[in-house]
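1. how does the following fold in three dimensions:
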Amino acid sequence: MNPSERIILQAVESGDVTIYRELFSRYSKSLFYYACKFISEDEARDVVQEVFMALWQQRIDLNITTSLNSYLFGVTRNKCLKVIRQKAKNEQNELSIMEVEYFQDDDNSINSIIEQELSDTYKVALDKLPPKCLEVFLMSRNEELKNKEIAAQLNISEKAVEKHISKALKHLRTELKEYLPIFCYLSQFI
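-> You can find the predicted model right below:
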């Protein structure tokens, strides 16, 4: 757990409602989208509410050893599994139980599922960029080169570099718009 998460949890533990509301605001959408992979939207809303109620009610006794992100997604996953098991008793829905249990086997599966989906969509979006635009964008992001360095290597103007990067970012925003809430959330941990 990083130092900022420790401070947040200490504030919640001491009963700071403002920080608790900020946590809810920051995590609830991502947890909801994750829960919707396993259960209905109505059930997912209930699960997210339960996760945050439990966090508040157990705040004094919390002993989180992983990141806050992993903890919240893990609790959400477990509550989804509980919902599915309850439904399975009524509907004999073994396939859904096996699916959630499969994802439960790996502590990093929560992040890897979301990250894999984002990564695949991101790669498809990148493949749609014109070759020069893609080259400039990747030099900027992957190689972390400054615009001046890219311009020198590709023998183009800095203004052209800026235009290519702007075009790529605009394209990615359009292509990834439905993933934007999750992507923004995850990017704060990268």
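2. CA only for contacts and neighbour counts going forward, please
-> Fine.
3. contacts for the longest helix seen in the chain, please.
-> Across the chain, the longest stretch assigned as helix under DSSP state H is helix 68-91. With C-alpha atoms under 8 Å, 6 or more residues apart in numbering as the contact definition, helix 68-91 has outside contacts at 1, 5, 31, 34-35, 38-39, 43-44, 47-48, 51, 64, 93-94, 96-97, 100-101, 104, 107-108, 110-111.
4. buried sites along that helix?
-> Burial within helix 68-91, assessed by neighbour count using 16 or more other C-alpha atoms under 10 Å, is assigned to 68-70, 72-81, 83-85.
5. Proceed likewise with the subsequent sequence, for comparison:
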Amino acid sequence: MSETLLSSLQRGSHQAMEQIYQVYWADIFDAALKKTGDEAIAQDITQEIFISLWENCKTINLSGTLGAYLYGAVKYKVINYFRSGSIKEQHQTALTALMDEQHTAAADDKLILRELHLEVDAAIALLPEKMQMVFTMSRKQEKSMKEIAAELDVSVQTVKNQISAALKLLKKSLSYILLMAVLIGLT
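-> As a prediction, the model looks like this:
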């Protein structure tokens, strides 16, 4: 999903920029707030990141995910803010405390988790309509196979087959996520 958004953004799509802003704003703001401890500064940093993204959208070349790129931008903007010399020593002490591994890892994990949810939702949306409906009823609405079969007027075996086929397709289309999780240490 983030790849198609980035492609649209690179073509100058205002809608893509709005969607990126809607999806990532809260997480980017939270990450900046955790690092600065000041809402006004965090808002300024968040705003600067999205302005910079829009101004440089045609030249951005990502090696990772859009979320990782934005989170990296937070880190560098915060560091530049604290280096600017316009802050007091107490802010530098706060930065040291806020930039420790636990805070960084928690913010990273939150962004990565959101990205993974978006990828899974996108993969589910690509399933055939009937299979998508059965899978959603089973996994998201937590209905039993009997309930699904009764509601859709099909056999329980058909429901089992649809769920099994959906899981196979999702496993195949999302196999790279497991590799990413292993590489970044989520598992």
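6. now, the contacts of helix 68-91 of structure 1 that are in helices?
-> 5, 31, 34-35, 43-44, 47-48, 51, 94, 96-97, 100-101, 104, 110-111.
7. which of the residues you listed are buried, as a ChimeraX select command?
-> Burial among these is assessed by 16+ other C-alpha under 10 Å; the matching ChimeraX selection reads:
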select :31,34,35,43,44,47,48,51,96,97,100,104,110,111
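8. need the counterpart of Phe73 of structure 1 in structure 2.
-> In structure 2, the residue paired with Phe73 of structure 1 is Tyr71, using TM-score structural alignment.
9. now swap in Leu9 of structure 1 and tell me
-> Match for Leu9 of structure 1 (TM-score structural alignment): Leu6.
10. which residues touch that match?
-> So Leu6 of structure 2 contacts Ala16, Leu66 (C-alpha under 8 Å, 6+ apart).
11. and the one 5 residues further on, by the same measure?
-> Residues counted as contacts of Arg11 of structure 2 (C-alpha under 8 Å, 6+ apart) are Lys58.
12. neighbours around Tyr176 of structure 2, how many?
-> For Tyr176 of structure 2, the neighbour count with other C-alpha atoms under 10 Å is 11.
13. map Lys29 of structure 1 onto structure 2.
-> Per TM-score structural alignment, Lys29 of structure 1 is aligned with Ala26.
14. most centrally placed residue in structure 2?
-> Geometric centre of structure 2, nearest residue: Glu115, 2.5 Å, by C-alpha atoms, centre = their mean.
15. which helices and strands does the helix or strand hosting Arg114 of structure 2 pack with?
-> Using DSSP states H and E, the element containing Arg114 of structure 2 is helix 101-125. Packing partners of helix 101-125 of structure 2 (3 or more C-alpha pairs under 8 Å, 6 or more residues apart in numbering; DSSP states H and E): helix 14-36, helix 66-83, helix 156-173.
16. and Val100 of structure 1, what does it touch?
-> Phe38, Arg77, Leu81.
17. residues touching the first one, list them.
-> Which is Phe38 of structure 1. Neighbours of Phe38 of structure 1 in contact, by C-alpha under 8 Å, 6+ apart: Cys80, Ile84, Ser96, Val100.
18. relative to Gln102 of structure 2, how far out is Ala26 of structure 2?
-> Distance of Ala26 of structure 2 to Gln102 of structure 2, computed by C-alpha to C-alpha, to the nearest Å: 19 Å.
19. got it, and Ala149 of structure 2?
-> Taking C-alpha to C-alpha, one finds Ala149 of structure 2 at 46 Å from Gln102 of structure 2.
20. hang on, the earlier thing: so what corresponds to the residue nearest to the centre of structure 2 in structure 1?
-> Taking TM-score structural alignment as the criterion, Glu115 of structure 2 has no aligned counterpart in structure 1.
21. which residue, other than its chain neighbours, is closest to Glu115 of structure 2?
-> Gly67 (7.0 Å; C-alpha to C-alpha, 6 or more residues apart in numbering).
22. nearest residue to Glu119 of structure 2 in space, please, no chain neighbours.
-> Using C-alpha to C-alpha, 6+ apart, the closest residue to Glu119 of structure 2 is Met1 (6.4 Å).
23. repeat for Ser28 of structure 1
-> Val48 (6.5 Å).
24. give me the distance between the equivalent of the one you found over in structure 2 and Asp109 of structure 2.
-> Correspondence of Val48 of structure 1 to structure 2, assessed by TM-score structural alignment: Thr46. As judged by C-alpha to C-alpha, Thr46 of structure 2 and Asp109 of structure 2 stand 18 Å apart.
25. report how many residues lie close to Phe52 of structure 1.
-> Residues near Phe52 of structure 1, counting by other C-alpha under 10 Å: 20.
26. shouldn't it be in contact with Phe24?
-> Yes: the pair Phe52 of structure 1 / Phe24 is scored as a contact, 7.0 Å apart, by C-alpha atoms under 8 Å.
27. ok so, going back, of the buried residues of helix 68-91 of structure 1, closest to Leu145 of structure 1?
-> Relative to Leu145 of structure 1, the closest of the buried residues of helix 68-91 of structure 1 is Asn69; by C-alpha to C-alpha it sits at 30.6 Å.
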